[in-house]
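Chemist: Attaching a predicted model along with its sequence, questions to come.
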Amino acid sequence: MKKILAVDDEPSILTLLKFNLEKAGFEVITTEDGWEAISLIQTEKPDLVLLDLMLPSIDGMEILKKIRQEKNNVPVVMLTARGEDLDRILGLELGADDYITKPFLIREVVARVKAILRRTIGNVYSEEDETIQIGDLLIHTERYEVYLKGEPIELTPKEFELLLYLAKNRGRVLTREQLLNKVWNYDFMGDSRIVDVHISHLREKIEEDPKQPRHIRTVRGLGYKFEDRNEEQSL
């Protein structure tokens, strides 16, 4: 049974989340306190965190920052009453996997939680592990592991999914809309900036020079293409 940690300072929202997520088959832990949330993430090791942005003791952005600084790649879905683009983009840049604005439909929350866990955790422990080798980059598709020149690369679940989809479609130009649909599995409110943010994160982690990427190339006016430029130059 997958474990969800829900963090919100509104008891009614926690009650709603707990009831519906448990009904959907999840174990649910709740807290109204941000500092306790940090402790629970360390001790309970949840499979996913639903994290309110506005908390009284320490806000959700700071909690998310601490999670990622500790190299913890647990999927995080931000919950907020705010709708400003700046807050959404900041959360994504800090490593959030998804973003839901209040008031929300509870069935939407449950659906997104299921989708994220199905894609990021479902096959991690499969014994059959396909690998994709592109230049110095090695991707273990089932183990969710990436190596660059033999060294492990730490990716968030969403960064891994994006990299894997790009690699499986090597050589093809993929639009931002295609990536939103295939990697996030829904139209992210028409906001393709989420793709650009995650592409930037990937480049920082897998490219020797993110400003002159070897693998993830921008196709102006269209989207992105995954390739190995060193390989092409040697042909």
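Modeler: Yep, it's here.
Chemist: Going by C-alpha atoms from here, please, whenever you check contacts or count neighbours.
Modeler: Will do.
Chemist: buried residues in stretch 15-35?
Modeler: Neighbour-count burial for stretch 15-35, with 16 or more other Cα atoms under 10 Å as criterion, is recorded at 17-18, 20-21, 26-34.
Chemist: got the end-to-end distance for that stretch?
Modeler: Stretch 15-35 has an end-to-end distance of 20 Å (criterion: Cα to Cα, to the nearest Å).
Chemist: Presented hereafter is structure B, for comparison with structure A:
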Amino acid sequence: MTQQLLMIEDDTRLANMVGEYLRQSGYGFTHAADGNSGLAALAASPPDLVILDLMLPDMDGLEVCRRIKGQGGEAANTAVLMLTAKGDPMDRIVGLEIGADDYLPKPFEPRELLARIRAVLRRGGEAIPSATQKSMHFGSLEIDRDARSVTVSGSLCELTSYQFDLLVAMAERSGRVLSRDQIMEAVRGRELEAFDRSIDVHMGRIRNAIELDAKNPKRILTVRGVGYVFAKQQD
């Protein structure tokens, strides 16, 4: 079944260019030139993903995102990819906090937009535990999202905030082999940490914190030449 995209963007020339490119890539594409018509189109037929510009003529794009995520039913589960002004991190941060799934600064290359759309839709199809689920348990390992704490057999593990986010991302995708790029994509928004080999350093420190024997890990395993996998088995 063809995945459907809705672009809410007042720049008709840009929307036509993006629409042609995405249709050629196999997606269904609809365009709305302002927030109200975009919300109406979404309510009538919820797409798989909304490409949302933050600068709209009738309302702020952040408000559109709030309304999308605040709706009940199928529409509330629609993924949102924001188009933000280059060099304006606050819009990006606020957008992610209110539920946007990813962002892309303008101007952008259509190929990057396509790659981000594919990544967001792929994540949307994964069986990821609900973010409202307070804790995840894997044998003696407990990850508490609310407290942002990790314990093994009741003993608190010392992790940085970024390492906690990495561990959560891995645990949510337990049993799946993830490349370094996929791991970094899962914790997007922490650009200062987004260096490929820094993942290896952080994984080593996470192992030191949660594994009984970090040199012979049982929970976070290296898949040579690919990346890492969080093992599902109970200990």
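Modeler: Thanks, I have it. In this text, all values refer to a predicted model and were calculated from it rather than measured experimentally.
Chemist: so the longest helix along the second structure corresponds to what in the first structure?
Modeler: Of all segments of type helix in the second structure, defined using DSSP state H, the longest is helix 110-124. The aligned range for helix 110-124 of the second structure in the first structure is 106-120, by TM-score structural alignment.
Chemist: Repeat that for stretch 11-24 of the second structure.
Modeler: Stretch 11-24 of the second structure maps onto residues 10-23 of the first structure, going by TM-score structural alignment.
Chemist: From the chain's centre, how far out is the matching stretch? Work that out for me.
Modeler: 23 Å (Cα atoms, centre = their mean, to the nearest Å).
Chemist: Please name every helix or strand in contact with the longest helix of the second structure.
Modeler: Judged by 3 or more Cα pairs under 8 Å, 6 or more residues apart in numbering; DSSP states H and E, the packing partners of helix 110-124 of the second structure are helix 12-24, strand 79-85, strand 102-106.
Chemist: got the angle for the longest one vs helix 110-124?
Modeler: Read that as helix 12-24 of the second structure. Between helix 12-24 of the second structure and helix 110-124, the angle comes out at 60 degrees (axes from the mean of the first three to the mean of the last three Cα atoms, to 10 degrees).
Chemist: what about the strands in the second structure?
Modeler: 4-8, 28-32, 49-53, 79-85, 102-106, 135-138, 141-144, 149-152, 155-156, 177-179, 220-223, 227-230 (DSSP state E).
Chemist: Average offset of the fifth one relative to the first structure?
Modeler: To tie it back to what came earlier, the one meant is strand 102-106 of the second structure. Once fitted to the first structure, strand 102-106 of the second structure is off its aligned match by 0.5 Å on average (mean Cα distance after the TM-score superposition for the first structure).
Chemist: Can you point out the buried residues in that strand?
Modeler: Buried residues in strand 102-106 of the second structure (16+ other Cα under 10 Å): Asp102, Tyr103, Leu104, Pro105.
Chemist: Test my guess that the third one contacts Leu113.
Modeler: Yes: counting by Cα atoms under 8 Å, Leu113 is a contact partner of Leu104 of the second structure at 7.3 Å.
Chemist: and the residue nearest to Ile68 of the second structure when sequence neighbours are not counted, what is it in contact with?
Modeler: In space, and not counting its chain neighbours, Ile68 of the second structure is closest to Ala76: 5.7 Å by Cα to Cα, 6 or more residues apart in numbering. Ala76 of the second structure makes contact with Ile68, Lys69, Gly70, according to Cα atoms under 8 Å, 6 or more residues apart in numbering.
Chemist: Please tell me how far Ala76 of the second structure sits from Lys69 of the second structure.
Modeler: 5 Å.
Chemist: And for Asp88 of the second structure, the neighbour number?
Modeler: Using other Cα atoms under 10 Å, Asp88 of the second structure has 10 neighbouring residues.
Chemist: Give the equivalent position in the first structure for it.
Modeler: Under TM-score structural alignment, Asp88 of the second structure pairs with Glu84 in the first structure.
Chemist: returning to that earlier point: closest to Ile220 of the second structure out of the buried residues of strand 102-106 of the second structure?
Modeler: Asp102 (26.2 Å; Cα to Cα).
Chemist: and the two most separated of the buried residues of strand 102-106 of the second structure?
Modeler: Taking Cα to Cα, no two of those sit farther apart than Asp102 and Pro105, at 10.4 Å.
Chemist: From Val74 of the first structure, how far out is the nearest residue to Leu53 of the first structure once chain neighbours are set aside?
Modeler: The spatially closest residue to Leu53 of the first structure, leaving aside those adjacent along the chain, is Gly60, at 4.1 Å (Cα to Cα, 6+ apart). Distance of Gly60 of the first structure to Val74 of the first structure, given as Cα to Cα: 15 Å.
Chemist: Comparing these two, which shows the higher neighbour count?
Modeler: Gly60 (24 against 21).
Chemist: Look up how far Ile206 of the first structure lies from that one.
Modeler: With Cα to Cα as the criterion, Gly60 of the first structure and Ile206 of the first structure are 28 Å apart.
Chemist: Same check on Glu108 of the first structure?
Modeler: Counting by Cα to Cα, the gap from Glu108 of the first structure to Ile206 of the first structure is 33 Å.
Chemist: Who has more neighbours out of those two?
Modeler: Taking neighbours as other Cα under 10 Å, Glu108 of the first structure and Ile206 compare with Ile206 leading, 23 against 11.
Chemist: counterpart of that one in the second structure?
Modeler: By TM-score structural alignment, Ile206 of the first structure lines up with nothing at all.
Chemist: Skip the chain neighbours and tell me the closest residue to Ile206 of the first structure.
Modeler: Ile206 of the first structure sits nearest to Leu148 (Cα to Cα, 6+ apart), 6.9 Å away.
Chemist: Would you quantify the distance from the residue nearest to Pro46 of the first structure when sequence neighbours are not counted to Ile139 of the first structure?
Modeler: Leaving out its chain neighbours, the residue that sits closest to Pro46 of the first structure by Cα to Cα, 6+ apart is Lys3, at 5.0 Å. From Lys3 of the first structure over to Ile139 of the first structure the distance is 27 Å, taken as Cα to Cα.
Chemist: These two: which is more packed in?
Modeler: The neighbour count for Lys3 of the first structure versus Ile139, taken as other Cα under 10 Å, is higher for Ile139 (23 against 18).
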